[in-house]
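> Any chance you can model this:
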Amino acid sequence: MTVGHRGKTPWLPPRWFIRLAWSVHRGVYRFFGGKVVLWRPRPDGWGTLRLTTTGRRTGRQRSVIVGYFEDGPNLVSLAMNGWGEGEPAWWLNLQAHPDATIHLVDGRRLVRGHAATGDERLRLWARWREIDTNLDAYAALRPSETAVVVLEPSPDAPDTFRHT
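Alright, predicted model coming up:
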């Protein structure tokens, strides 16, 4: 599932449209119980998961649908905020409270999130670039670096990430 073409100037819809799409996506998730909006990543693409974090200020549970790919037992996402300014709330929440829950097509998992750094970040960014050949152009739209977020199995959770 390759998005864009290398070298093309990326186009983004207006911010209000992106926010509306997020709201519609959440509504579809609730209506269909996740059966429509969650999918496993394909070898040349990404999948979607529902991430539930603890609010950094409220302590309430907050959920969002994010794209990901698998890296061994870990799942990898980008904290891109729709390629807009600022960090997405889910990433700020995860930084404050790294333990979270994800819902995949085949069930619920407990994870701990962290930002990839150094060689790990370079390797995972390169993998995202294989999936989205226009990744660097989209990332250049943001005033700050886009965090590569690693969701690793929680030490308290059984090893259930591997799909058979």
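
> alpha carbons only for contacts and neighbour counts from here, please
Will do.

> helices or strands next to the one helix or strand residue 23 maps to in the packing?
Taking DSSP states H and E as the criterion, residue 23 maps to helix 15-32. Applying 3 or more Cα pairs under 8 Å, 6 or more residues apart in numbering; DSSP states H and E, we find helix 15-32 packed against strand 61-71.

> Contact partners for residue 102?
If you count contacts by Cα atoms under 8 Å, 6 or more residues apart in numbering, residue 102 has them with 49, 50, 51, 52, 108, 109, 110, 111.

> want to try JSON lines for the residues you listed, with distance to residue 145 as columns?
Listed next are those as JSON lines, based on distance: Cα to Cα, whole Å:
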{"residue": "49", "distance to residue 145": "23"}
{"residue": "50", "distance to residue 145": "23"}
{"residue": "51", "distance to residue 145": "21"}
{"residue": "52", "distance to residue 145": "23"}
{"residue": "108", "distance to residue 145": "30"}
{"residue": "109", "distance to residue 145": "28"}
{"residue": "110", "distance to residue 145": "27"}
{"residue": "111", "distance to residue 145": "23"}
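
> One more sequence to fold, the one below, so I can look at both together:
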Amino acid sequence: MLFGQEHVKRYQETDGAEGHDWNGTVTLLLTTTGRRSGQARTLPLIYQQEGDDYLVVASNGGAPTPPAWYLNLEADPNVEVQVMDDKFSARARTATPEEKPALWAKMAATWPDYDSYQKKTDREIPVVVLERA
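Alright, predicted model coming up:
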């Protein structure tokens, strides 16, 4: 099974032919700018499409702290996204409290573990909306 940087590498080399379909769901590649290093950081994330936007969840497996990529996009919301062979610039934002219930339900339907991750932590796990630039 693909994981971590090997997942990113195979996805990039094959335009998502390997790596897009993963564990019964789908992944995109998100590239953020490291808030301390200034380096590009790319990782595969489970996603769903919402109209023209893409949704990802900053779950960190239910850890008490958000994932580094979420802290990076809070510092700089301008990101790069790859979905299969479609590569584009996007602006990331956290879903509003009004939007979140429907978007969370959509994401939990594709990856039910999100619900158990939320139960493990007191942190409100954000849904991130990636809006094509």
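
> And the TM-score between these chains?
Scored against TM-score structural alignment, normalised by the length of structure 2, the superposed chains reach a TM-score of 0.84; 129 aligned residues with a Cα RMSD of 2.3 Å.

> Of the contacts of residue 102 of structure 1, which are reproduced in structure 2?
With both residues aligned by TM-score structural alignment, their matches' Cα atoms under 8 Å, the contacts of these that structure 2 also has are 49, 50, 51, 52, 108, 109, 110, 111.

> Can you tell me what the second one aligns to in structure 2?
When the two structures are superposed using TM-score structural alignment, residue 50 of structure 1 falls opposite residue 29 in structure 2.

> cool, and the last one?
Using TM-score structural alignment to pair residues, one finds that residue 111 of structure 1 aligns to residue 90 in structure 2.

> what's the mean deviation for the helix or strand harbouring that match versus structure 1?
Secondary structure assignment for residue 90 of structure 2, by DSSP H and E: strand 86-94. Its aligned residues in structure 1 lie a mean 0.7 Å from strand 86-94 of structure 2 after superposition (mean Cα distance after the TM-score superposition for structure 1).

> list the helices and strands that strand packs on?
strand 78-83, strand 127-132.

> what range in structure 1 matches the next helix or strand after that strand?
The first helix or strand that comes after strand 86-94 of structure 2 along the chain, using DSSP H and E, is helix 100-110. Aligned using TM-score structural alignment, helix 100-110 of structure 2 spans residues 121-131 in structure 1.

> So what's the gap between that stretch and the chain middle?
Chain-centre distance of stretch 121-131 of structure 1: 14 Å, with Cα atoms, centre = their mean, to the nearest Å.

> Give the buried residues for that stretch.
121, 124, 125, 127, 128, 129, 130, 131 (16 or more other Cα atoms under 10 Å).

> Next, the mean deviation of that stretch compared to structure 2.
With mean Cα distance after the TM-score superposition for structure 1, stretch 121-131 of structure 1 averages 1.8 Å from its match.

> For the helices and strands packed on strand 86-94 of structure 2, give me a markdown table that also has distance to residue 59 of structure 2.
Output for those, formatted as a markdown table (distance: least, Cα to Cα, whole Å):
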| stretch | distance to residue 59 of structure 2 |
| --- | --- |
| strand 78-83 | 18 |
| strand 127-132 | 9 |
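
> related to what we said a few turns ago, what subset of the contacts of residue 102 of structure 1 is buried?
Taking 16+ other Cα under 10 Å as the criterion, what is buried in the contacts of residue 102 of structure 1 is 49, 50, 51, 52, 109, 110, 111.
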